[in-house]
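Chemist: Sequence unavailable; structure follows:
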């Protein structure tokens, strides 16, 4: 049955407007209400957003996308819709090439759970990253950038939405060109680079930077001169979109404000970078996150805002969902319509998902309805209600 959403305020494209009556039919946004039977959803007093789009997320509720199983994908995507997320890019940790290829084969044939978010492809966060900037990833699974090492992934490019690589590696520019030509979005991150090589990658087609301010190069002395790193280069280049983990642990309000001041309005993307421990309670013993093919487990402890490497104060990854980040942004002074854009349209644009992220006639009927406190009331995917908050 079609859906008619009445009342509420629409937040789309960085703008706010009163809802004249939003009609969803046949999986698409059909425009103003039409004279035919429809399920009525009342958004009165609340907000109507495009479905949230998370382009950098690893797992939830004890499951990880690297498992490459129906149970793992279903668990993670069902968790996502409770937080207003209608689309995800399944992000894989650095692991041996055989395991990456196994996950790619599974993802290509994955059948979406009826109450789960859509998977828009894979994001390979490695293995072509800097051993010096691995963060919580396995340094022994890192591969050097060379045509023979990334050739197996080029052959599977249809299932890969985005790949993160280190722009300081010797043949990074060639790799950027090769994947861009196959339609894969190339991001910079986990690097130890500096100005000339980063600029070359941007000019070649790298248009995105993962988790800004985290596990990436920044300004430093090199051969007696102060040079910019990926952090500064990404902030300066208007062609490049950036990710923010707005959990107040990976990025503080001051860093959020800096990014918003430097970047165009359509180039800031909220991401969860959620680990498999997202949604799990803190416990006395560390959680062990096991990545296929990686001998040593990642030991993490759940803190109040992020997962920490066990026995340290270093962030290992996110545990905060996008709806909470949206509220954080607003609480920290970002206008609601701008924050909404960062969780919807901007990430969709960053990965080329042009049917997502906006409320316009003819686009996919992926909708998130929030109450006046910005809590998720309904999540709608392709015109079907997949989550409704219990009252």
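Modeler: Good, I have the coordinates. Because the structure is predicted, anything quoted here is derived from the model rather than measured.
Chemist: For the rest of this, base every contact and every neighbour count on C-alpha atoms.
Modeler: Fine.
Chemist: Next, count neighbours for the nearest residue to residue 188 once chain neighbours are set aside.
Modeler: In this structure, residue 188 finds its nearest non-sequential neighbour in residue 209, 4.7 Å apart by Cα to Cα, 6 or more residues apart in numbering. By other Cα atoms under 10 Å, the residues close to residue 209 number 27.
Chemist: Let me see the ranges of the helices in the stretch 101-250 of the chain.
Modeler: Taking DSSP state H, counting those that start in this stretch as the test, the helices found in the stretch 101-250 of the chain are 147-154, 172-181, 195-204, 230-236.
Chemist: what about the last one, distance to the chain center?
Modeler: The offset between the C-alpha centroid of helix 230-236 and the centroid of the whole chain comes to 19 Å, using Cα atoms, centre = their mean, to the nearest Å.
Chemist: just the first one next, same as before
Modeler: Between the centre of helix 147-154 and the centre of its chain there are 24 Å (Cα atoms, centre = their mean).
Chemist: which other helices and strands contact it?
Modeler: helix 172-181 (3 or more Cα pairs under 8 Å, 6 or more residues apart in numbering; DSSP states H and E).
Chemist: Next one for the comparison:
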């Protein structure tokens, strides 16, 4: 008996699916090894599985085959720098941080983001300690993207490159004994993925060694560091540069600063230096994107660095004590030309980057999935579609528009239907119609077999 077939965009099915269902995604191309491969994707218990032992040893057929209609399957996006969105600012209310993360997580899946690192900018010690304490109670929303841990961007940064950070919160260096790290953040950093700091601050190098030895990644940013200081930071364990070109010394032929690390001969052998890039068409010129990509493509990570205005649409919005005008993907202080932050989602950044860098789609997608996973050290389970990886993936069309988002196949968000929440060892698929005028032709399935 042949297994049942459903289209990926089928809006009419209201089906009860066992959580351990074996699903075969067919009629698609899969991103594997930096190329598109004609293959099926098999998923069971939230993991990508090898079909050979299933078919030839277990002698089992799939419980369901999903026709991807000739589209592409790529790993889910990972945004390692996002300040908020959809009216939420992660740095404004520590008490509500878990709830705010869940709110943003539910929205991000619509843009292909399956995992993210909420960013907290320079804040008071009281805010950090309260926020990190509240994170102990954080539980992932069953229909939202995974929160991988926090990114603390500050307050150990250089006031000369403060960007939009509040200078009153800055700490101008580390104490020789390193105790002021705990005075600022508190003693529990178990929910922190990485920290952005300026490596030229006093006693930064031993702090970098201490934090990286405990599993926390260090990124260099908001800095006036020379290339020599940057190299020393990398040798001591730093592994990333925060939003390249922004809030750092500009490239100079005598001292290229942190930008020069992309070609440094002092990067330890076997180590990859990563760097974030905001590819929204506003913060980084297309020529700069091409330079970064052609210089060090394997380290490039696409980030949004998005603020609370992400997803609110054009118009005038209130952000703190300012009126902000949003128009044509730009957020400006009302009546001025001052940019207040990025408002482009990661799927747009991927598409813009591919066009600007003139690279192939596989390279652009790796910059939003594989590379951030490698930076965080989780590429054994996320950021790629290898066997036993988490089933976090996207169905994309040839223009890299996100058609469906899957997170461990516990649920799927697509243009046509919102599918499944995990409940009592079962998966429920719930259909809804966001756009009645955009109904696909579902009369026939093109799935092979």
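Modeler: That came through, no problem. These figures come from a predicted structure and were not determined experimentally.
Chemist: before we move on, the earlier item: please identify the deepest-packed of the helices of the stretch 101-250 of structure 1.
Modeler: helix 230-236 (a mean of 22; mean count of other Cα atoms under 10 Å).
Chemist: To what extent does it diverge from structure 2 after superposition?
Modeler: Taking mean Cα distance after the TM-score superposition for structure 1, the mean distance separating helix 230-236 of structure 1 from the aligned residues in structure 2 is 2.9 Å.
Chemist: on that earlier part again, for residue 3 of structure 1, which of the helices of the stretch 101-250 of structure 1 is the nearest?
Modeler: Residue 3 of structure 1 lies closest to helix 172-181 among these, at 38.5 Å (Cα to Cα).
Chemist: What is the neighbour count of the residue lying closest to residue 5 of structure 2 once chain neighbours are set aside?
Modeler: Once flanking residues are discounted, residue 5 of structure 2 sits nearest to residue 65: 4.8 Å by Cα to Cα, 6+ apart. Residues lying near residue 65 of structure 2 (other Cα under 10 Å) number 26.
Chemist: Tell me if I'm right that residue 65 of structure 2 and residue 21 touch.
Modeler: No. With contact defined as Cα atoms under 8 Å, residue 65 of structure 2 does not count as touching residue 21 (10.6 Å).
Chemist: Would you mind listing the residues in contact with residue 278 of structure 1?
Modeler: 59, 60, 61, 62, 318, 319, 320 (Cα atoms under 8 Å, 6 or more residues apart in numbering).
Chemist: 10 Å instead?
Modeler: 58-63, 76, 79, 272, 302, 306-307, 317-321 (Cα atoms under 10 Å, 6 or more residues apart in numbering).
Chemist: How many residues are close by the alignment partner in structure 1 of residue 69 of structure 2?
Modeler: Here residue 69 of structure 2 is matched to residue 44 in structure 1, going by TM-score structural alignment. Using other Cα under 10 Å, the number of residues around residue 44 of structure 1 comes to 16.
Chemist: Among the contacts of residue 278 of structure 1, name the ones in helices.
Modeler: If you go by DSSP state H, the contacts of residue 278 of structure 1 have 76, 79 in helices.
Chemist: Now restrict the contacts of residue 278 of structure 1 to buried residues only.
Modeler: Neighbour-count burial (16 or more other Cα atoms under 10 Å) is assigned, among the contacts of residue 278 of structure 1, to 58-63, 76, 79, 272, 302, 306-307, 317-321.
Chemist: on average, how far is the lengthiest strand in structure 2 from the matching bit in structure 1?
Modeler: Longest strand in structure 2 by number of residues, with DSSP state E as the criterion: strand 113-121. Comparison of strand 113-121 of structure 2 with structure 1 after fitting gives an average deviation of 0.7 Å (mean Cα distance after the TM-score superposition for structure 1).
Chemist: Taking structure 1 as the reference, give the residue range that strand aligns to.
Modeler: So strand 113-121 of structure 2 sits over residues 85-93 in structure 1, by TM-score structural alignment.
Chemist: For stretch 185-194 of structure 2, measure first residue to last.
Modeler: The first and final residues of stretch 185-194 of structure 2 sit 13 Å from each other (Cα to Cα, to the nearest Å).
Chemist: next one: stretch 347-367 of structure 1
Modeler: 15 Å.
Chemist: Out of the contacts of residue 278 of structure 1, list just those in strands.
Modeler: Per DSSP E, the subset of the contacts of residue 278 of structure 1 in strands is 59, 60, 63, 302, 306, 307, 317, 318.
Chemist: need these in TSV with distance to residue 353 of structure 1, can you?
Modeler: TSV is the format used below for those (distance: Cα to Cα, whole Å):
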residue	distance to residue 353 of structure 1
59	21
60	23
63	26
302	33
306	28
307	29
317	25
318	24
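Chemist: And those residues, which two are furthest apart?
Modeler: 63 and 306 (16.9 Å).
Chemist: what do we get in structure 2 for residue 368 of structure 1?
Modeler: Per TM-score structural alignment, residue 368 of structure 1 is aligned with residue 394.
Chemist: Its match - that's part of a strand, no?
Modeler: Yes. Using DSSP: H, G, I helix; E, B strand; the rest coil, the assignment for residue 394 of structure 2 is a strand.
Chemist: what helix or strand is the closest residue to it other than its chain neighbours on?
Modeler: Excluding its sequence neighbours, the residue lying closest to residue 394 of structure 2 (Cα to Cα, 6+ apart) is residue 405, at 4.7 Å. Using DSSP states H and E, the element containing residue 405 of structure 2 is strand 402-407.
Chemist: Now that strand on structure 1. Mean distance?
Modeler: With mean Cα distance after the TM-score superposition for structure 1, strand 402-407 of structure 2 averages 1.1 Å from its match.
Chemist: quick check: angle from that strand to strand 392-396?
Modeler: Going by axes from the mean of the first three to the mean of the last three Cα atoms, to 10 degrees, strand 402-407 of structure 2 is angled at 170 degrees with respect to strand 392-396.
Chemist: buried ones in strand 402-407 of structure 2?
Modeler: For strand 402-407 of structure 2, by 16+ other Cα under 10 Å, it's 402, 403, 404, 405, 406, 407.
Chemist: same check, this time on stretch 146-162 of structure 2
Modeler: 146-159, 161-162.
Chemist: quick one: the strands in the stretch 251-400 of structure 2?
Modeler: 274-278, 300-303, 315-319, 322-327, 330-333, 392-396 (DSSP state E, counting those that start in this stretch).
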